[in-house]
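*Asks:* coordinates only, no sequence provided:
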């Protein structure tokens, strides 16, 4: 399989490259994606990554019923759970 240098991976390419480490569910493969379910932990890199070392300063935060607001042009790292 020849991959493109840029762009989105197709579902078949995700399968072929074994990007999903274990427990991949067939129904989660879409034409240009793999659907993940967000788990119960997250890290906000803007608040928890040591800028000198690049390492996480604090343990992951457990999600509760409160919404998490992710500002535009920022990100969070979340755990994933099985489908």
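*Replies:* It's in. Everything numeric here is computed off the predicted structure, so don't read it as measured data.
*Asks:* contacts and neighbour counts: CA atoms only from here.
*Replies:* OK.
*Asks:* which strand runs longest in the protein?
*Replies:* Ranked by number of residues, the top strand in the chain under DSSP state E is strand 37-43.
*Asks:* tell me which other helices or strands it touches.
*Replies:* Applying 3 or more CA pairs under 8 Å, 6 or more residues apart in numbering; DSSP states H and E, one finds that strand 37-43 contacts strand 61-62, strand 77-81.
*Asks:* now do the buried residues in that strand.
*Replies:* Using 16 or more other CA atoms under 10 Å as the test for burial, strand 37-43 gives 42, 43.
*Asks:* and it with strand 77-81, angle?
*Replies:* For strand 37-43 and strand 77-81, the angle between their directions (axes from the mean of the first three to the mean of the last three CA atoms, to 10 degrees) works out to 150 degrees.
*Asks:* then this one, side by side with the first:
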């Protein structure tokens, strides 16, 4: 199975054509709201917009979120589901 890293560009210009105007509009909108985001989000977004890529794809902080603090037993038994028989 092929693993996909990152988000593929959605507004890729046809080879030989100029960059699509939607790319610049999207980047302008992101830069307008950038100051409202947490510092870590700002750094990651600027990293992506500027193409410096200091952060690895899918790199998360060392602290687990509250949702992932408990180990999850993937092989836990499941109960039977009764299905009514149609006559």
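*Replies:* Here it is on my side, so go on. Since the model is a prediction, treat every value here as computed from it, not as a measurement.
*Asks:* structural similarity score between the chains, please.
*Replies:* Here the TM-score of the superposed chains, computed with TM-score structural alignment, normalised by the length of the first structure as the reference length, equals 0.22; 38 aligned residues with a CA RMSD of 4.7 Å.
*Asks:* same list, the helices and strands packed on strand 37-43 of the first structure, but as JSON lines with distance to residue 42 of the first structure and mean neighbour count please.
*Replies:* Listed next are these as JSON lines, based on distance: least, CA to CA, whole Å; neighbours: other CA atoms under 10 Å:
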{"stretch": "strand 61-62", "distance to residue 42 of the first structure": "5", "mean neighbour count": "12"}
{"stretch": "strand 77-81", "distance to residue 42 of the first structure": "4", "mean neighbour count": "13"}
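*Asks:* wait, which of these is closest to residue 29 of the first structure?
*Replies:* Taking CA to CA as the measure, those were each checked against residue 29 of the first structure, and strand 77-81 came out nearest at 14.9 Å.
*Asks:* and for that closest one, what's in contact with it?
*Replies:* Counting contacts by CA atoms under 8 Å, 6 or more residues apart in numbering, the residues outside strand 77-81 of the first structure that touch it are 36, 37, 38, 39, 40, 41, 42, 43, 44, 45.
*Asks:* 6 Å instead?
*Replies:* Strand 77-81 of the first structure is touched from outside by 37, 38, 39, 41, 42, 43, with contacts defined as CA atoms under 6 Å, 6 or more residues apart in numbering.
*Asks:* give the contact list for the third one.
*Replies:* If you count contacts by CA under 6 Å, 6+ apart, residue 39 of the first structure has them with 79, 80, 81.
*Asks:* all good on my end, thank you.
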